[in-house]
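**Q** A structural model of the following input is requested.
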Amino acid sequence: MPDIPRGSAMSSDSTITDGSALAERVYRGVLHRIIVGELTPGAWLKERDLSERFEVSRVPVRQALQRLETEGFVVATRNKGASVTPVTRADVEELYDARLCIEPYATRHAAQRVHSGAASADRLRELLERALAPGETVELGESNLGFHLEIVRLSGNRILERSLAPMLGRMQWIFGITHATREQEHAVEHQQLLDAIVAGRGEVAAAQAYAHIEQGREPIIEALAEALHW
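**A** Modelled structure (predicted):
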């Protein structure tokens, strides 16, 4: 569908809705290509190419790139354009540190709410089962990280949930680059987390969440160093 030019006789609400949908489509398409490794760190994202690929004008392309920049997947360089964000060791360290600030706290509250009946762990069980099923690295990473996001959702804190979502998107991207998922370890540790949450053992669950995240740090950094030739 063609973009509606400014000054169109159509209502502003319709124009905004259509433009938002087009930008969302470009955003999701580019993000998917980044996460699965089709667009590698440092790759240039030319507006003309993206406009032709998604059959839209440059306006939704720019909107999508701005959103990806806000979420840390794209970096804009003055007079040059946008490119996929390079991944450095410092970036990964900061990402893990940020997760450690959010997830143990949220896990403690999730255990309290599940045990009291204020929230249900059914979705957690479903995600754990899905992660145990055979699949591609990106799919397994998505299920594993979905498990983490669901725990934060169960905490009932929507600000923490909105804060963590883009971080886990970057983790999924890292899994796509490294093809490292620690499948067996994740399965065991996620089951332990689920058991502690259901039992209402908040402090135990929080400690397990902290250890689970921290134990994944060095293997991921080592895999990235090899994949990106740091």
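
**Q** all contacts plus neighbour counts: C-alpha atoms, from now on.
**A** Will do.

**Q** Now the helix or strand harbouring residue 194: buried residues?
**A** Using DSSP states H and E, residue 194 sits in helix 183-198. By neighbour count with 16 or more other CA atoms under 10 Å, helix 183-198 contains the buried residues 186-187, 189-191, 193-198.

**Q** now those residues as a markdown table including distance to residue 143?
**A** Below are the buried residues of helix 183-198 laid out as a markdown table (distance: CA to CA, whole Å):
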| residue | distance to residue 143 |
| --- | --- |
| 186 | 11 |
| 187 | 11 |
| 189 | 14 |
| 190 | 11 |
| 191 | 14 |
| 193 | 15 |
| 194 | 14 |
| 195 | 18 |
| 196 | 20 |
| 197 | 18 |
| 198 | 19 |
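
**Q** For the comparison step, fold the sequence that follows:
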Amino acid sequence: MEQPRLVPIMLDNYKPLRELVFESLREAILLGRLKPGERLMEVQLAEEMGVSRTPVREAIRKLELDGFVIMVPRKGAYVAGITLKDIADVFEVRAALEGMAAGLAAERITDEELDQLERSLVQIRESQSGDNINAVVEGDTAFHDIIYQASRNQQLVQIITHLREQIQRFRMTSLSQPGRSKFALDEHKKIVEAISDRDVELARVLAREHIENAEQSLLNAVRKEEQSND
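**A** Sure thing, here's the model as predicted:
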């Protein structure tokens, strides 16, 4: 059965309502339930989530700041599309940063962090066997976060964090492509082996190749979507 675009908001005592609405809309965009170019109608979205228009309006403004939504004068809010230039720009920066992070991690990682990397590989494999793309993406995110922290370079971590929202959107699309998740896990294993062996140069090269492969997967998906719309 097809999943609904949005589900009614369930109150969480630890988060304000506007944050819950924002997270729900962002997830719907990441998962493709709200598609690029789709107009975001405040009244309709509010009805689907069972809230008033105010938190929806606030969430849309935040989504615009994060690059998920574009505002068109006199027309309203639309889900931002993914252009080939957007992909090239983000992945060019990300490949350099991921390579640097992996190289630094090979020098500085702790035994505890190595164990965390190994555990994240197991989590991703289990999520794949359960065909749970959300869990796969969470595991992939956790894997890279461990490497960032192991780099012991806070400036690098901050730059990566600034790109996080766009990376997450691209990550979801890329890992959803047939076969990509399995190849990504194999690439992760090789990166962990290089880091564990303290091979700085190999870790750097493998991390860059991993990101370049993810970029190619995403480009193929976008081109396929463009062809289907022609």
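
**Q** ok, back up a step: which one of the buried residues of helix 183-198 of the first structure is nearest residue 104 of the first structure?
**A** Within the buried residues of helix 183-198 of the first structure, the smallest distance to residue 104 of the first structure is 10.7 Å, found for residue 193 (CA to CA).

**Q** For the aligned partner of the closest one in the second structure, which residues are in contact?
**A** Under the alignment by TM-score structural alignment, residue 193 of the first structure pairs with residue 191 in the second structure. Residue 191 of the second structure makes contacts with 102, 203, 206-207, as judged by CA atoms under 8 Å, 6 or more residues apart in numbering.

**Q** what are the ranges of the strands in the second structure?
**A** 39-40, 69-72, 76-79 (DSSP state E).

**Q** Name the surrounding residues that touch the first one.
**A** Applying CA under 8 Å, 6+ apart, the set of residues contacting strand 39-40 of the second structure from outside is 76-79.

**Q** ok, which pair from these is furthest apart?
**A** Pairwise over the contacts of strand 39-40 of the second structure, using CA to CA, the maximum falls at 76 and 79, 10.4 Å.

**Q** on that earlier part again, whichever of the contacts of strand 39-40 of the second structure end up buried, select them in PyMOL.
**A** Here is the PyMOL selection string for the buried members of those, based on 16+ other CA under 10 Å:
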select buried, resi 77+78+79
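
**Q** Which of the contacts of strand 39-40 of the second structure sits closest to residue 212 of the second structure?
**A** Nearest to residue 212 of the second structure among the contacts of strand 39-40 of the second structure is residue 79, at 25.8 Å by CA to CA.

**Q** Show me what residue 184 of the first structure aligns to in the second structure.
**A** Matched by TM-score structural alignment, residue 184 of the first structure corresponds to residue 182 in the second structure.

**Q** Ok, residue 217 of the first structure next?
**A** Following TM-score structural alignment, the counterpart assigned to residue 217 of the first structure within the second structure is residue 215.

**Q** so what's that match up against?
**A** 87-88, 91, 174.

**Q** top of these by neighbour count?
**A** residue 174 (24 neighbours; other CA atoms under 10 Å).

**Q** Please name the residues that touch it.
**A** 180, 214-215, 217-218, 221.

**Q** Matching it against the first structure, which residue comes up?
**A** By TM-score structural alignment, residue 174 of the second structure lines up with residue 175.

**Q** could you measure its match against residue 136 of the first structure, distance?
**A** Noted for residue 175 of the first structure: a distance of 11 Å to residue 136 of the first structure, by CA to CA, to the nearest Å.

**Q** In a markdown table: the contacts of strand 39-40 of the second structure, plus distance to residue 123 of the second structure.
**A** As requested, the contacts of strand 39-40 of the second structure are exported to a markdown table (distance: CA to CA, whole Å):
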| residue | distance to residue 123 of the second structure |
| --- | --- |
| 76 | 41 |
| 77 | 37 |
| 78 | 35 |
| 79 | 31 |
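
**Q** From residue 176 of the first structure, how far off is the most centrally placed residue in the first structure?
**A** Geometric centre of the first structure, nearest residue: residue 169, 1.3 Å, by CA atoms, centre = their mean. Distance, residue 169 of the first structure to residue 176 of the first structure, by CA to CA: 11 Å.

**Q** what's the counterpart of residue 26 of the first structure in the second structure?
**A** Using TM-score structural alignment, residue 26 of the first structure lines up with residue 21 in the second structure.

**Q** next one: residue 152 of the first structure
**A** Matched to the second structure by TM-score structural alignment, residue 152 of the first structure sits across from residue 148.

**Q** Then residue 76 of the first structure?
**A** Under the alignment by TM-score structural alignment, residue 76 of the first structure pairs with residue 71 in the second structure.

**Q** Report the contact partners of that match.
**A** By CA under 8 Å, 6+ apart, the contact set of residue 71 of the second structure is 64, 77-78.

**Q** show me the contacts for residue 79 of the second structure.
**A** 29, 34-40, 68-70.

**Q** now for residue 120 of the first structure: what does it line up with in the second structure?
**A** So residue 120 of the first structure corresponds to residue 113, using TM-score structural alignment.

**Q** Enumerate every residue touching that match.
**A** 146, 150.

**Q** That one and residue 23 of the second structure, how far apart?
**A** Separation of residue 113 of the second structure from residue 23 of the second structure (CA to CA): 29 Å.

**Q** swap in residue 119 of the second structure?
**A** 27 Å.

**Q** and if you look at residue 202 of the second structure?
**A** Distance from residue 202 of the second structure to residue 23 of the second structure, counting by CA to CA: 37 Å.

**Q** Which one's more surrounded, those two?
**A** residue 202 (20 against 14).

**Q** picking that back up, what is the neighbour count of the match of residue 26 of the first structure?
**A** The number of residues packed near residue 21 of the second structure is 25, by other CA under 10 Å.

**Q** Equivalent analysis for residue 214 of the second structure, please.
**A** The burial count assigned to residue 214 of the second structure is 23, neighbours taken as other CA under 10 Å.
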